[in-house]
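Asks: sequence first, predicted coordinates after that:
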Amino acid sequence: MRDWSKTLRRASFRGVPFWVDAEEPEVGRRVVAHEISGGDASLTEDMGARTKTIFVEAYVAGDLADVAGQALEQACGAPGASLLILPMDAGEAAHCLSCSRNRRKDRNGFIAYRLEFMRAGGGVAFAASGLGQLRSAFNAGLAAASVLIAAQL
């Protein structure tokens, strides 16, 4: 039997690492219904693929959870698309649409996040290497993230 826990990667955005509790990619089609006046049937028109949206329940944990959380929030708030890596999927360019923090007083050292990403369009280029991710994180003003990533290497 396959041990899935050994095949899953650590997630990151702009090179800032985090853990994933759940992820929900949403794909589909843009369909418009044309309802004809006085008619009993409608016509549908397929307008093409919807832009992929990904909802992620993420968390940071440990003695440096506060620093890691601030780095993740700054990465999500930075403009433009960047590399999003999730445990099972190939990395892809994405924009972070929202980042919602949930910290509870009885779970010190653990900060949960609800993240929403949208796949970037238009041939967005980014550096996929570890050093490229580190450079992206640093350029976004994430000195704390670069320290965390260096500790992971």
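Replies: Ah, there it is.
Asks: please count neighbours and contacts with C-alpha atoms only from this point.
Replies: Will do.
Asks: please, where are all the helices along this structure?
Replies: In order along the chain, the chain carries the following helices (DSSP state H): 65-77, 130-139, 143-152.
Asks: how distant is the last one from the center of its chain?
Replies: Its chain's average C-alpha position is 18 Å from that of helix 143-152, according to CA atoms, centre = their mean, to the nearest Å.
Asks: who does that helix touch, helix- and strand-wise?
Replies: Packing partners of helix 143-152 (3 or more CA pairs under 8 Å, 6 or more residues apart in numbering; DSSP states H and E): strand 16-26, helix 65-77, helix 130-139.
Asks: just the buried residues of the first one, please?
Replies: Buried residues in strand 16-26, counting neighbours by 16 or more other CA atoms under 10 Å, are found at 16-20, 23.
Asks: cool, the second one as well?
Replies: Neighbour counts over helix 65-77 (16+ other CA under 10 Å) mark 65-69, 71-76 as buried.
Asks: surely Met118 and Ser98 touch.
Replies: No. The pair Met118 / Ser98 is not scored as a contact, 9.9 Å apart, by CA atoms under 8 Å.
Asks: could you dump the helices of the chain to CSV with distance to Tyr113?
Replies: Conversion of the helices of the chain to CSV gives the following (distance: least, CA to CA, whole Å):
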stretch, distance to Tyr113
helix 65-77, 9
helix 130-139, 19
helix 143-152, 17
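Asks: next, the one to line up against it:
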Amino acid sequence: MSIDSALGALQSITTTISIADNTIKRVAADFGGGLGGGSGTGWAAQLRPASWRGVPFGVLGGGIKFGRRTAVHEYPYRDTVWVEDLGRAVRRITMTGFLVGDDVIAQRDRMIAAAETAGSGELIHPTLGQLTASAVECVAEEKWEQGRVFQLSFTFIESGKRVFPSVQVSTGSAVLKACAQADAASKGDFLASTAAALKQGAAVVAKVASTAATWGRQAQRLANDATNLYNMVGTLKGGFGRYAKGNGIAGIAVAAGAVSSAANSIPKLIALGSAARTAVSSAVEKLTSTASGLGS
């Protein structure tokens, strides 16, 4: 072997050793170790053993769908749309894994029981950590050539607490209610402050009504006196009138002189007296009715 061949072989061996050394360091770093010992903070050290409702399983891969919920609004004659943000979208997690071991059938049965349990459960994801999720779909596949290995596929949805609608105060309704209360309070204050004046006014009106009724009774009595047949005799011609015009009834005779004439007679005077009493009675009734209306 020539010297050049020996040098080339030596350089090739050196390159291979360097590549192997770098590979060993990278693998050691991934698993949290090192040739001289590591702190355990590498990528592999951050992975967590996966499980669903406490049933462990191996993980081959997975994915997560996330983003925002939106509503796209399109309008006529516009080239752009308005995207309405409706909050964070639900997180959908997909995973592929496996169960392995001589007891793989028992493991599979426990996984079926966990997947068929009602409600949300605890999911331990290798990189996402502990989550509260609901299993939407779980599939277990068995193949002859794989022996004691069952392949799994999952679809999970991250779930939260059940929250019921809460009651909130409607500002508009509260303002309307406050306005109604203020209106009622102002009316009550007005009535309280004017009650005394209203009572005094009612007393005055009642006094006026009582006075009017008294005047009506007096007018009726005077009308009866003025048209009394006895007093009418003084208006007759001849001796009856002369005797009737004595001092006893002088005042009434003077008042009755307006109806004295040559054609006067007792029947006519009686008719005039009756008509006068009827007119006065009608006027008194109107006055009394008006006074009663004021009093009420």
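Replies: Arrived safely, thanks for sending. Nothing here was measured: the structure is a model prediction, and the numbers come from that model.
Asks: now what about the TM-score between them?
Replies: Scored against TM-score structural alignment, normalised by the length of the first structure, the superposed chains reach a TM-score of 0.75; 124 aligned residues with a CA RMSD of 1.7 Å.
Asks: that older thread, same list (the helices and strands packed on helix 143-152 of the first structure) but as JSON lines, adding distance to Leu148 of the first structure.
Replies: As requested, those are exported to JSON lines (distance: least, CA to CA, whole Å):
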{"stretch": "strand 16-26", "distance to Leu148 of the first structure": "8"}
{"stretch": "helix 65-77", "distance to Leu148 of the first structure": "7"}
{"stretch": "helix 130-139", "distance to Leu148 of the first structure": "10"}
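Asks: nearest to Val56 of the first structure, of the ones you listed?
Replies: Proximity to Val56 of the first structure, assessed across those by CA to CA, is greatest for strand 16-26 (4.3 Å).
Asks: can you list the buried residues in whichever strand in the second structure runs longest?
Replies: Of all the elements of type strand in the second structure, the one with the most residues (DSSP state E) is strand 129-142. Judged by neighbour count using 16+ other CA under 10 Å, the buried positions of strand 129-142 of the second structure are 131-135, 138, 140.
Asks: would you turn those residues into a markdown table with distance to Ser173 of the second structure?
Replies: Converted to a markdown table, these look like this (distance: CA to CA, whole Å):
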| residue | distance to Ser173 of the second structure |
| --- | --- |
| Leu131 | 42 |
| Thr132 | 40 |
| Ala133 | 40 |
| Ser134 | 41 |
| Ala135 | 44 |
| Cys138 | 50 |
| Ala140 | 57 |
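Asks: residue in the first structure matching Val100 of the second structure?
Replies: Aligning on TM-score structural alignment places Val100 of the second structure opposite Ala61 in the first structure.
Asks: tell me how many other residues crowd the closest residue to its match other than its chain neighbours.
Replies: Spatial nearest neighbour of Ala61 of the first structure, excluding adjacent residues (CA to CA, 6 or more residues apart in numbering): Phe110 at 4.4 Å. Residue neighbour count, defined by other CA atoms under 10 Å, stands at 19 for Phe110 of the first structure.
Asks: what distance do you get for Phe110 of the first structure to Leu84 of the first structure?
Replies: From Phe110 of the first structure across to Leu84 of the first structure, the span is 22 Å (CA to CA, to the nearest Å).
Asks: do you know how far Trp146 of the second structure is from Ala250 of the second structure?
Replies: You called it Trp, but residue 146 of the second structure is Gln. Distance, Gln146 of the second structure to Ala250 of the second structure, using CA to CA: 151 Å.
Asks: and what of Ala226 of the second structure?
Replies: According to CA to CA, Ala226 of the second structure and Ala250 of the second structure sit 13 Å apart.
Asks: neighbour-wise, which of the two wins?
Replies: For Ala226 of the second structure versus Ala250, neighbours defined as other CA under 10 Å are more numerous around Ala226 (19 against 13).
Asks: any idea what the more buried one aligns with in the first structure?
Replies: Applying TM-score structural alignment, one finds that Ala226 of the second structure falls in a gap with respect to the first structure.
Asks: Ala226 of the second structure: what's it in contact with?
Replies: For Ala226 of the second structure, the contact set (CA atoms under 8 Å, 6 or more residues apart in numbering) comprises 232, 252, 256.
Asks: if we use 10 Å, what do you get?
Replies: With contact taken as CA atoms under 10 Å, 6 or more residues apart in numbering, Ala226 of the second structure is in contact with 220, 232, 252-253, 255-256, 273, 276-277.
Asks: give me the buried subset of those residues.
Replies: Members of the contacts of Ala226 of the second structure that pass the buried threshold by neighbour count (16+ other CA under 10 Å) are listed as 220, 232, 253, 256, 273, 276-277.
Asks: which residue of the second structure sits farthest from its center?
Replies: With distances taken as CA atoms, centre = their mean, the residue sitting farthest from the centre of the second structure turns out to be Gly239, at 99.9 Å.
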